[in-house]
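Participant: Generate coordinates for the sequence data below:
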Amino acid sequence: MNEPIKKIAVLTSGGDAPGMNAAIRAVVRACTYYRIECVGIYRGYQGLIEGDFEPLSGRQVSNIINKGGTILKSARSKEFMTEEGRAKAHENLKEVGAGALIVIGGDGTFTGGLKFIQEFNFPVVGIPGTIDNDIYGTDNTIGYDTALNTVVEVIDKIRDTASSHNRLFFVEVMGRDAGFIALNAGIGSGAEEILIPEKEIGIEKLEESLGKGRDKGKTSSIVVVTEGEKIGKSVFELADYIKEKYPIYDIRVSVLGHMQRGGSPSCFDRVLASRLGVAAVECLLDRVSGVMVGVINNEVVLTGLNKAIKLDNEIDKELLKVAEITS
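Facilitator: Predicted structure coming up:
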């Protein structure tokens, strides 16, 4: 990073998350503020390989802060996993005159950025954008707060019908191997039980909890299940087992799926994305590379991309206790 940076490229990769557009907007506006150019890369690393670029100005990112998804699109790229693909991507960046790259996404996105640094010594900074909140080095990832609000709103609606028909609902939420959405949304919606990978309560504990509810005459309940939870092979298998064991319950399964990714980002996510977008540009202008920008205790912090990839964001043990007491 000997020469001053005159142009920064930005891409989004992996699963989309509400607030990614706000981050793109902040990157572009920060570049304008510091009088450097910005170029957007469509379809993530695949677009980088194919040279799918477009110059971005402040005017072009007007009225996108409130929109979900990502205007730059996202796509998986097997070609970028090869040395030849990455070499082609590097050549495209040089050809367009970009001196640095900002990548918005999660583990896979950061892994690609780290490879780029190691092989070409090309400056890269990461911005954490994923609803799962499973990235080390930040209290919240972009999109997580919006996803939580979406899940709580849906569970509130499900509870209305569960109470009306005396039903037990298993509600599956996203999170892969991380239970952040399930734990916080479960507490926020008053779920009777929360199943997350970080705390394997086992089928016996679930049966005990449902049994206590049954003994108290409770015939409607909400059980929030992370998609990565392994009590059963699937939430449907778990529901079938409980139905056979407790025929008193009229059981339903609701898989919330990709609705959790969509929607207008919350104010929290818009502000977070704006802070991180500006911080990413400032890092590169200060000749700092190979880091992810995050916010911890309301302060912007930098974490090495290697740490962000390798280390896990830990579940708050206090919240686990709160869930146990209030469920």
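Participant: only C-alpha atoms for contact and neighbour calcs from this point on.
Facilitator: Noted.
Participant: Would you verify that G294 is located in a strand?
Facilitator: Yes - residue state for G294 (DSSP: H, G, I helix; E, B strand; the rest coil) corresponds to a strand.
Participant: all strands in this structure, in order from the N-terminus.
Facilitator: Taking DSSP state E as the test, the strands found in the chain are 7-12, 37-41, 53-55, 100-105, 124-128, 167-173, 193-195, 221-226, 250-255, 291-296, 299-304.
Participant: Mind listing what's buried along the third one?
Facilitator: Going back to what we said before, that points to strand 53-55. F53 (16 or more other CA atoms under 10 Å).
Participant: List of residues touching it?
Facilitator: E37, C38, V39, G40, I41, Y42, G47 (CA atoms under 8 Å, 6 or more residues apart in numbering).
Participant: Would you mind measuring from the fourth one to M20?
Facilitator: Looking back up the chat, that one is G40. 13 Å (CA to CA, to the nearest Å).
Participant: The two: which is more packed in?
Facilitator: M20 (35 against 25; other CA atoms under 10 Å).
Participant: List the contacts of that one.
Facilitator: T12, G68, G69, T70, I104, G129, I142, G143, A273.
Participant: Tell me which two in these are the farthest apart.
Facilitator: Distance extremes for these: the farthest pair is G68 and I104 at 14.2 Å, using CA to CA.
Participant: Let's see this one next, to set against the first:
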Amino acid sequence: MANIKCIGILTSGGDAPGMNAAIRAVTRAAIYSGIEVKGIMRGYRGLISDEIVPFKSNSVSNIIQQGGTVLKTARCKEFQTPEGRKVAHEALVREGIDALVVIGGDGSLTGARIFAQEYDFPVVGLPGTIDNDLMGTDLTIGYDTALNTIMEAVDKIRDTASSHERLFFIEVMGRECGFLALNGAIASGAEAAIIPEMSFQQDQLGDLISNGFRKSKNSSLVLVTEGDITGGAMAQAERVKNEFPQYDVRVTILGHVQRGGSPTANDRILASRMGAAAVDALLDDQRNVMIGIQNDNIVYVPFSKAIKKNKPFQEDLMRTLKILSI
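Facilitator: Next comes the predicted model:
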């Protein structure tokens, strides 16, 4: 068992519902094991500016239901430099922190991996991102809540789309990963999803139109993943206006509403399991790993694997969406 007496926790990058549940789980699991806990405010920036506070069991009371993160989060360019990471390491040593739990997405875990290697420092990551784009885990913290937020929003947009017989392009988050758009489309009964994974293979919008896009329906909804690969909802709508002016087209960009709100039961349970597992991993002398979940079992995923790009999506989901949209 590793000789760890104090664990530091930070949240970094974009916030995700369930981060507070993870903070709570790490804190209480560590205290249960006789380990001191310190919260690091504002991610890696807080390490460099020495914004570190002691955490007790009551520090995390009544936060499991809250969205966002009580530790706050920020992006930190200084931590991307060797000089910045040196200042961060000096702060950890000065505070007596023996190990670090980092809750965040791809960029956060990339920083954690570099830091852990440079200073041979025990770091365990938790996948906190609504995009669900980290390898080695079936789900990330925040994804289920964001998906439910999208579903509820699309349900409401459908009322207007039907009333006015319009074609709506609805932009969701995800960047290079189309899980939110694809599963959001299935869950809300949308007609199609335009996702990055398919954009290199085919002209998704052209296929939809040529295959009798709206068929007998008086309205249609298409979910589009944000970003340069798909062009986003505005670009897709502009193309339809130019090439198919007979359609009455509207755009809704859901934006940051997808990141907020009280986490679902699934995200609270996932974050709690992963947070407790992070402490177990450190006590088991694991380092440079992300806690993941596969087939409902906790797994340890090396950072080098977790942060690889192009997490595969299930192509049968696209087929399911196509079949059900007739």
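Participant: related to what we said a few turns ago, can the contacts of strand 53-55 of the first structure go into CSV with extra columns for distance to K230 of the first structure?
Facilitator: Output for these, formatted as CSV (distance: CA to CA, whole Å):
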residue, distance to K230 of the first structure
E37, 48
C38, 44
V39, 43
G40, 40
I41, 38
Y42, 36
G47, 36
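Participant: Just among these, which is most surrounded?
Facilitator: The contacts of strand 53-55 of the first structure, ranked by neighbours (other CA under 10 Å): first place I41, 28 neighbours.
Participant: any idea how far F121 of the second structure is from Q65 of the second structure?
Facilitator: 32 Å.
Participant: I should have written S216 of the second structure there, sorry.
Facilitator: 61 Å.
Participant: now do R166 of the second structure
Facilitator: R166 of the second structure is 56 Å from F121 of the second structure, by CA to CA.
Participant: ditto for V222 of the second structure
Facilitator: V222 of the second structure is 46 Å from F121 of the second structure, by CA to CA.
Participant: Looking at the two, which one has more neighbours?
Facilitator: Higher neighbour count among V222 of the second structure and F121: V222, with 23 against 18, using other CA under 10 Å.
Participant: Just to check, the more buried one is in contact with V172?
Facilitator: No - taking CA atoms under 8 Å as the definition, V222 of the second structure is not a contact partner of V172, at 10.5 Å.
Participant: And the residue nearest the centre of the first structure?
Facilitator: Centrality entry for the first structure: nearest residue to the mean C-alpha point is T130, 1.4 Å, by CA atoms, centre = their mean.
Participant: Please name the residues that touch the equivalent of Y247 of the second structure over in the first structure.
Facilitator: With the correspondence set by TM-score structural alignment, Y247 of the second structure lines up against Y249 in the first structure. Y249 of the first structure sits next to N166, R167, L168, T219, S220, K243 when contact means CA under 8 Å, 6+ apart.
Participant: Now for those residues, which sits with the most neighbours around it?
Facilitator: Result: L168 is most packed of these (other CA under 10 Å), 26 neighbours.
Participant: pretty sure it is touching V224, no?
Facilitator: No - using CA under 8 Å, L168 of the first structure is not in contact with V224, being 10.9 Å away.
Participant: For the residue of the second structure most remote from its centre, list the residues it contacts.
Facilitator: Most distant from the centre of the second structure: Q246, at 37.7 Å, with distances by CA atoms, centre = their mean. Q246 of the second structure makes contact with no residue, according to CA under 8 Å, 6+ apart.
Participant: Buried residues in stretch 83-96 of the second structure, which are they?
Facilitator: Quick answer for stretch 83-96 of the second structure (16+ other CA under 10 Å): G84, R85, V87, A88, H89, A91, L92, E95.
Participant: Name the nearest of those relative to V279 of the second structure.
Facilitator: Using CA to CA, the buried residues of stretch 83-96 of the second structure come closest to V279 of the second structure at L92, 17.5 Å.
Participant: what's near enough to touch the closest one?
Facilitator: L47, D98.
Participant: next one: Y45 of the first structure
Facilitator: Counting by CA under 8 Å, 6+ apart, Y45 of the first structure makes contact with L11, S13, A75, R76, S77, F80, A89.
Participant: Which two among the contacts of strand 53-55 of the first structure are spaced furthest apart?
Facilitator: Distances among the contacts of strand 53-55 of the first structure were taken as CA to CA; the most separated pair is E37 and G47, at 18.9 Å.
Participant: Between G68 and I104 of the first structure, which has more neighbouring residues?
Facilitator: Neighbour comparison, G68 of the first structure and I104: the larger count goes to I104, with 28 against 22 (by other CA under 10 Å).
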